[in-house]
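# generate coordinates for the sequence data below:
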Amino acid sequence: MAPRVVLVGPMGAGKTTVAGLLGEAWDLPVRDTDADVEAAEGRTISDIFVDDGEAHFRTLEAKAVADALASHDGVLALGGGAVLDPATRALLEGHEVVFLRVGLSEAVKRVGLGAGRPLLLGGVRARIKALLDERTPVYESVAAHVVETDARSPEDVAAEVRERLS
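Sure, this is the predicted structure:
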């Protein structure tokens, strides 16, 4: 059992939204590992970061991703930082991974002031730029496909993903 597609990308790329559209189009279940972590912990990711720190969250996230990759046969959206874990990157090998690329300006517009996004405390634009600079090469390294999302509707992005995977 393996997901039909795994969506990766930074915050603001539209992973959760596009996953929902793909699940609807393919009549498949949708999972989001951020939601899995929150459900398992009974609290928000922001609360986990504040109470226990990023390292603890990353441990929970890696487990959620491993569980989903092993048991979910629908559409899977990973949290933006999930690919930073080398074990997670190894688990993604052989899966149909799509990187939803978003540029800095578009990401800032979509994310807004970062409410509920613990990695954005401080200057939102500068933090998003740093995250994009750090993570884009990693997203590219795990992805079989790269789909641009800037100035496109989620429906257009989902249509391109469906086309590429048909």
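
# going forward, measure contacts and count neighbours with C-alpha atoms only.
OK.

# which strand or helix spans the residue of the chain positioned farthest from its centre?
For the chain, the residue at maximal distance from the C-alpha centroid (CA atoms, centre = their mean) is Asp51, at 22.6 Å. Element membership for Asp51 (DSSP states H and E) is helix 45-52.

# ok, back up a step: separation between the residue farthest from the centre of the chain and Ala40?
Asp51 sits 16 Å away from Ala40, taking CA to CA, to the nearest Å as the criterion.

# look up how far Ala70 lies from the residue farthest from the centre of the chain.
As judged by CA to CA, Asp51 and Ala70 stand 29 Å apart.

# on that earlier part again, what comes up buried for the helix holding Asp51?
Applying a neighbour-count criterion of 16 or more other CA atoms under 10 Å, one finds 45-49 buried in helix 45-52.

# so after that helix, what's the next helix or strand?
Following helix 45-52 in sequence, per DSSP H and E, is helix 54-71.

# centre of the chain to the very next helix or strand once past that next one, how far?
Later in the chain than helix 54-71, the nearest helix or strand by DSSP H and E is strand 75-77. Centre-to-centre, strand 75-77 and its host chain are 8 Å apart (CA atoms, centre = their mean, to the nearest Å).

# what residues does stretch 59-68 touch?
With contact meaning CA atoms under 8 Å, 6 or more residues apart in numbering, stretch 59-68 is reached by 31, 33-34, 36-37, 76, 78-79, 82, 85, 87-88, 91.

# one more to line up against the first:
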Amino acid sequence: MSPRVVLVGAPGAGKSTVGRLLAGRLRVAFRDTDADVEATAGKPVGDIFVEDGEERFRELEAQAVRQALAEHDGVLSLGGGAVLAEATRELLAGHPVVYLEVGLSQAVQRVGLASARPLLVLNPRSQLKKLMDARRPIYEGLATLTVATDERDPDEVVEEIVKGIES
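A predicted model of the protein is given here:
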């Protein structure tokens, strides 16, 4: 069993929104590894970071990704930082990985500066830029397809993904 599509990208790229629409379009299930982590931990991602630390969150995240890649055959959305783990990058080899590319201004609008996202607590715009700059080469290296999401309706993004994975 293997996901039909794996979505990666920075916070605000639209992984959840596009993922749900894409799953509907492809008539498959949608799964989000952040939701899996929250279900395992019994608390929101932000609380895991605060109470247990980022290291524990990353352990749970890596476990969630490994499990989802092994048992999910629909659209899979990974948390933005899941690709930081080398083991996860190795597991993604051979899977159809779609990088949802987003610019800083769009990401800020979508995420919001008063976000509850734990890695964006102090100076969210600056933190988001650093995060995006550091992760962009990883996303690009994993991607079998890159789709820009700036100033685009999610349905347009889904259409481009469908064309890209079916060609």
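
# what does stretch 126-141 of structure 2 rub up against?
For stretch 126-141 of structure 2, contacts defined as CA under 8 Å, 6+ apart pick out 8-10, 81, 83-84, 99, 104, 108, 119-120, 146.

# in helices only, show me those.
Counted as lying in helices by DSSP state H, out of the contacts of stretch 126-141 of structure 2, are 104, 108.

# the contacts of stretch 126-141 of structure 2 in strands, which ones?
Members of these lying in strands (criterion: DSSP state E): 8, 99, 146.

# next, format those as a markdown table and append distance to Leu131 of structure 2 and neighbour count.
As requested, those are arranged in a markdown table below (distance: CA to CA, whole Å; neighbours: other CA atoms under 10 Å):
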| residue | distance to Leu131 of structure 2 | neighbour count |
| --- | --- | --- |
| Val8 | 14 | 28 |
| Tyr99 | 15 | 27 |
| Thr146 | 18 | 20 |
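
# okay if I get those residues as CSV plus distance to Met1 of structure 2?
Shown next, in CSV, are those (distance: CA to CA, whole Å):
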residue, distance to Met1 of structure 2
Val8, 19
Tyr99, 21
Thr146, 24
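
# among those, which one sits closest to Lys163 of structure 2?
Thr146 (12.1 Å; CA to CA).

# distance of the closest one relative to Arg136 of structure 2?
Using CA to CA, we find Thr146 of structure 2 at a distance of 11 Å from Arg136 of structure 2.

# with Val6 of structure 2 instead?
The spacing between Val6 of structure 2 and Arg136 of structure 2, counted by CA to CA, is 16 Å.

# same thing with Glu55 of structure 2?
Glu55 of structure 2 sits at a distance of 21 Å from Arg136 of structure 2 (criterion: CA to CA).

# for these two, work out which one has more neighbours and name it.
Arg136 (15 against 11; other CA atoms under 10 Å).

# so the more buried one: helix, strand or coil?
Following DSSP: H, G, I helix; E, B strand; the rest coil, the label given to Arg136 of structure 2 is helix.

# can you lay out the contacts of stretch 126-141 of structure 2 as a markdown table showing distance to Gln127 of structure 2?
As requested, the contacts of stretch 126-141 of structure 2 are arranged in a markdown table below (distance: CA to CA, whole Å):
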| residue | distance to Gln127 of structure 2 |
| --- | --- |
| Val8 | 19 |
| Gly9 | 15 |
| Ala10 | 12 |
| Gly81 | 13 |
| Val83 | 18 |
| Leu84 | 16 |
| Tyr99 | 20 |
| Leu104 | 11 |
| Val108 | 11 |
| Leu119 | 7 |
| Leu120 | 6 |
| Thr146 | 23 |
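
# buried ones among the contacts of stretch 126-141 of structure 2?
When the contacts of stretch 126-141 of structure 2 are checked for burial by 16+ other CA under 10 Å, the buried set is 8-10, 81, 83, 99, 104, 108, 119-120, 146.

# please tell me how far Val6 of structure 1 sits from Val108 of structure 1.
23 Å.

# what's the answer for Leu69 of structure 1, then?
Taking CA to CA as the measure, Leu69 of structure 1 falls 30 Å from Val108 of structure 1.

# before we move on, what about Ser46 of structure 1?
19 Å.

# thanks a lot, catch you later.
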